[in-house]
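Undergrad: heads up, no residue letters with this:
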């Protein structure tokens, strides 16, 4: 599974970073970015929680 952030939708609230800092971080523009590559199995659940908590639905985990 991989995590993706729609940069055009992200409002920079940092909820995803608070929930799953192993996968999400903020870039220099204050927009969330996801780690590149496959998610480790133990991070999938927290990445999905971050997706569900995103107030603007900018995160996809697939």
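TA: Yes, it's here. The shown structure was predicted, so the numbers you read here are calculated from the model rather than taken from an experiment.
Undergrad: only C-alpha atoms for contact and neighbour calcs from this point on.
TA: Fine.
Undergrad: The residue nearest the centre of the chain: what's it in contact with?
TA: The centre of the chain sits closest to residue 24, judged by C-alpha atoms, centre = their mean, with a distance of 4.6 Å. Taking C-alpha atoms under 8 Å, 6 or more residues apart in numbering, we find residue 24 in contact with 16, 17, 32, 33, 34, 35.
Undergrad: show me the contacts for the second one.
TA: Meaning residue 17. Here residue 17 is in contact with 23, 24, 25, 26, 32, 50 (C-alpha under 8 Å, 6+ apart).
Undergrad: Among the residues you listed, which ones are in helices?
TA: Among those, the residues falling in helices (DSSP state H) are residue 50.
Undergrad: Presented hereafter is structure B, for comparison with structure A:
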């Protein structure tokens, strides 16, 4: 699984960064970014939850 954050849609709510810090972090503009090229299998469920919970649907699987 690969994911990306659509920067223009991110409102910096922190849900993804706080719930899966091994996959998401803040960039210099305080927007979330995916920091891994491939989500580890053991984190896929947590990332799916972050995708489903994102209030602006800014996270997408690619």
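TA: That came in fine, so what should we check first? Keep in mind the model is a prediction, meaning the values are calculated, not measured.
Undergrad: now the contacts of residue 24 of the first structure as a markdown table including distance to residue 7 of the first structure?
TA: Below are the contacts of residue 24 of the first structure laid out as a markdown table (distance: C-alpha to C-alpha, whole Å):
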| residue | distance to residue 7 of the first structure |
| --- | --- |
| 16 | 13 |
| 17 | 15 |
| 32 | 7 |
| 33 | 8 |
| 34 | 11 |
| 35 | 14 |
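Undergrad: any idea which of the residues you listed has the most stuff around it?
TA: Comparing those by number of neighbours (other C-alpha atoms under 10 Å), residue 16 comes first, having 28 neighbours.
Undergrad: residue boundaries of the strands in the second structure?
TA: All strands of the second structure, identified by DSSP state E, fall at 3-5, 24-26, 32-34, 59-61.
Undergrad: Adding distance to residue 11 of the second structure, write those out as JSON lines.
TA: As requested, those are exported to JSON lines (distance: least, C-alpha to C-alpha, whole Å):
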{"stretch": "strand 3-5", "distance to residue 11 of the second structure": "11"}
{"stretch": "strand 24-26", "distance to residue 11 of the second structure": "12"}
{"stretch": "strand 32-34", "distance to residue 11 of the second structure": "9"}
{"stretch": "strand 59-61", "distance to residue 11 of the second structure": "11"}
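Undergrad: now the residue lying closest to residue 24 of the first structure once chain neighbours are set aside: how far from residue 54 of the first structure?
TA: Excluding its sequence neighbours, the residue lying closest to residue 24 of the first structure (C-alpha to C-alpha, 6 or more residues apart in numbering) is residue 34, at 4.6 Å. Computed as C-alpha to C-alpha, to the nearest Å, the residue 34 of the first structure to residue 54 of the first structure distance reads 13 Å.
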